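attaching a predicted model along with its sequence, questions to come.
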Amino acid sequence: MSTEIARLAVVGAGQMGAGPAEVCARAGLDVLVCEQDAPSADGGRIRILASLDRAVRAGKRDRSAAERASWRLRFTTDLGELSDRQRVIEAVAEHGPSTGFVVNALLVPYLLSAIRMVESGVASAADVDRGVKLGAAHPMGPLRLTDLIGLDTVAAIADSLYAEFKETLHAPPPLLLRMVDAGLLGTKSGRGFYVYEGK
């Protein structure tokens, strides 16, 4: 059975969701973005298309590539439409301590552990990504995934989890905070643990 991912959904098209939706559409995936209501879905569409347009105007993307990415994006308010998706990225905004992170909460300790390995000098980013497996269905290593999510987003989630649970494994590592302060946010800025051409 093929493990190649062709159909992906992103639930939430705000700051956390728009970036992965755009990156995946540019990579050739069929992307379905689900929002809670029509105005939010329209806002997500405008946000992503504006980002693609900025990249074209800055000379970082050609117009035809941006148009192809836009054709791969579809928006819905019906969670039932996600039934044919091979993967779903949860990127729903959190609105207070009673709201739990679903997918992100499970990933964060794993991502932070990988960052601490690089910070301590135990391994390079490439070594960590080659040697540490997240499990079946994840097509990239933890540090490439951190770049895709956005280092600022991972740091914000870690801060929120640490504030609520006071578990040190949730606290953002100093390396992560230094990289965010330096503007190294991952794919959205063109550099994080890796350098991304065309940004």
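Arrived safely, thanks for sending.

okay, CA-based contacts and neighbour counts for the rest of this
Fine.

and the longest helix seen in the chain, what's buried?
Of all segments of type helix in the chain, defined using DSSP state H, the longest is helix 38-57. Judged by neighbour count using 16 or more other Cα atoms under 10 Å, the buried positions of helix 38-57 are Ser40, Ala41, Gly44, Arg45, Arg47, Ile48, Leu49, Ser51, Leu52, Asp53, Ala55, Val56.

which strands and helices sit next to it?
Secondary-structure packing of helix 38-57 (3 or more Cα pairs under 8 Å, 6 or more residues apart in numbering; DSSP states H and E): helix 15-26, helix 63-71, strand 73-76.

residues in contact with the longest one?
Contact with helix 15-26 is made by 9-13, 30-31, 33, 44, 47-48, 52, 65-66, 68-70, 72-73, 89-93, 148-150, 153, 188, as judged by Cα atoms under 8 Å, 6 or more residues apart in numbering.

pull the residues that contact the longest helix of the chain.
For helix 38-57, contacts defined as Cα under 8 Å, 6+ apart pick out 13-14, 18-19, 21-22, 33-35, 61-63, 66, 70, 75-77, 199.

what's around the residue nearest to Asp78 when sequence neighbours are not counted, how many residues?
Closest residue to Asp78 apart from its sequence neighbours, by Cα to Cα, 6 or more residues apart in numbering: Cys34 at 6.9 Å. The criterion is other Cα atoms under 10 Å. On that basis, Cys34 has 28 neighbouring residues.

another structure for you, compare them:
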Amino acid sequence: MTGAVGGGLRRLGVIGCGLMGAGLAELGARSGFDVVVAVSSDRSLRAGRERVLASLDRSVAKGRIGAEDRDAAVGRLSFTDTLGELADRELIIESVTESHPVKAKVFAALDAVLPKDHDVVLATNTSSLAVAGLAASVRREDLVVGTHFFNPVGTMPLVELISSPRTAPEAAARAERFLAEGLGKRVVHAPDRPGFVVNALLVPFMMSAITMLESGHATAEDIDAGMTQGCGHPMGPLALSDFTGLDTLAAVAQGLFEQSDDARYRPPRLLLDLVTAGHLGRKSGRGFYEYA
């Protein structure tokens, strides 16, 4: 593949191939980028490749893309368990576990294998962590940005782009061109503050709905109906919590509470009890609702 694809870039690196990483890798390959996906082990490599290929096959089966498009995307994808194979990338998105220590360790390891004079834009895909804190793990803090993609990556149109106080304007501009022109996303600029824009509004709303249910103020069905049929939301806050994963939601809320000391983010006891019981929402078959 030759020439620029989107935003002047054509070589994309993705670190991690879980739900979000796989979605990013697939979207990048379908958008015409040469994508290298780096994972931590051979087992993760096999699982990640299978996840991406299965998703592409589903898109063909549903008529969203043709078989030729699927084959072209597969041809642009490669997988590795060696970070050094990302050294020639022009933009790298880290999408591992939502944990500052884990992400910082990955960034430090990546920094060690990149050329000292590199100008690679490094993005951490995060829903709640401070970008400036993660940028401190690398030499070129000015090249670090944050991205907050939404699940599923391929169909949700929005992405938040976060610049830390140390992010160079050119690095942020390159990232925005990649997101908007390369991936076709609507970009919202967010400050490097707890919750950015979306979760600063959404998480307190979801915590309030859970507290309302916990107190017996209303049933789950009535709370969600109030927001879908009364306010036009596509999904009620409790159904959305189940879709997100109650363990993920609790972790994000707790992290935001610890960063901000804002009681609006504090996870209610009901949420924590459901997580402890293993009722994690759709993925476990039970949360605020039961699922087949």
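Nice, I can see it. What you see is a predicted model; the values in this text were computed from it and never measured.

mind checking the TM-score on these two?
Here the TM-score of the superposed chains, computed with TM-score structural alignment, normalised by the length of structure 1 as the reference length, equals 0.59; 145 aligned residues with a Cα RMSD of 3.7 Å.

for the residue nearest the centre of structure 1, which non-adjacent residue is closest in space?
By Cα atoms, centre = their mean, structure 1 has its centre lying nearest to Ile149, at 2.3 Å. Leaving aside its chain neighbours, Ile149 of structure 1 sits nearest to Pro20 (6.5 Å; criterion: Cα to Cα, 6+ apart).

against Ser98 of structure 1, how distant is that neighbour?
With the distance defined as Cα to Cα, to the nearest Å, Pro20 of structure 1 ends up 25 Å from Ser98 of structure 1.

the strands in structure 1, which residues?
Counting by DSSP state E, residue ranges of the strands within structure 1 are 7-11, 30-34, 73-76, 87-90.

onto which residues of structure 2 does the second one map?
The alignment of strand 30-34 of structure 1 onto structure 2 (TM-score structural alignment) spans residues 34-38.

got the contact list for the residue lying closest to Ala209 of structure 2 once chain neighbours are set aside?
Nearest non-adjacent residue to Ala209 of structure 2, counting by Cα to Cα, 6+ apart: Pro237, 6.5 Å away. By Cα under 8 Å, 6+ apart, the contact set of Pro237 of structure 2 is Phe205, Met206, Ala209, Ile223, Asp224, Met227.

can you put those in JSON lines and add secondary structure, distance to Glu85 of structure 2 and neighbour count?
Rendered in JSON lines, the data for the contacts of Pro237 of structure 2 read as follows (DSSP: H, G, I helix; E, B strand; the rest coil; distance: Cα to Cα, whole Å; neighbours: other Cα atoms under 10 Å):
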{"residue": "Phe205", "secondary structure": "helix", "distance to Glu85 of structure 2": "42", "neighbour count": "15"}
{"residue": "Met206", "secondary structure": "helix", "distance to Glu85 of structure 2": "41", "neighbour count": "23"}
{"residue": "Ala209", "secondary structure": "helix", "distance to Glu85 of structure 2": "46", "neighbour count": "21"}
{"residue": "Ile223", "secondary structure": "helix", "distance to Glu85 of structure 2": "49", "neighbour count": "19"}
{"residue": "Asp224", "secondary structure": "helix", "distance to Glu85 of structure 2": "47", "neighbour count": "22"}
{"residue": "Met227", "secondary structure": "helix", "distance to Glu85 of structure 2": "47", "neighbour count": "15"}
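
re the thing from before, just so I know, which of the helices and strands packed on helix 38-57 of structure 1 lies nearest Leu112 of structure 1?
Taking Cα to Cα as the criterion, Leu112 of structure 1 comes closest to helix 15-26 out of these, the separation being 17.5 Å.

now the angle between helix 38-57 and the closest one, please.
For helix 15-26 of structure 1 against helix 38-57, the angle between stretch directions is 60 degrees (axes from the mean of the first three to the mean of the last three Cα atoms, to 10 degrees).

give me the angle between helix 15-26 of structure 1 and helix 63-71.
Using the same axes, to 10 degrees, helix 15-26 of structure 1 lies at 120 degrees relative to helix 63-71.

how far out from the middle of the chain is helix 15-26 of structure 1?
For helix 15-26 of structure 1, the separation from the chain centroid amounts to 7 Å (computed by Cα atoms, centre = their mean, to the nearest Å).

mean deviation, it versus structure 2?
Compared with structure 2 after fitting, helix 15-26 of structure 1 has a mean deviation of 0.5 Å; criterion: mean Cα distance after the TM-score superposition for structure 1.

how far off strand 30-34 does that helix point, in degrees?
160 degrees.
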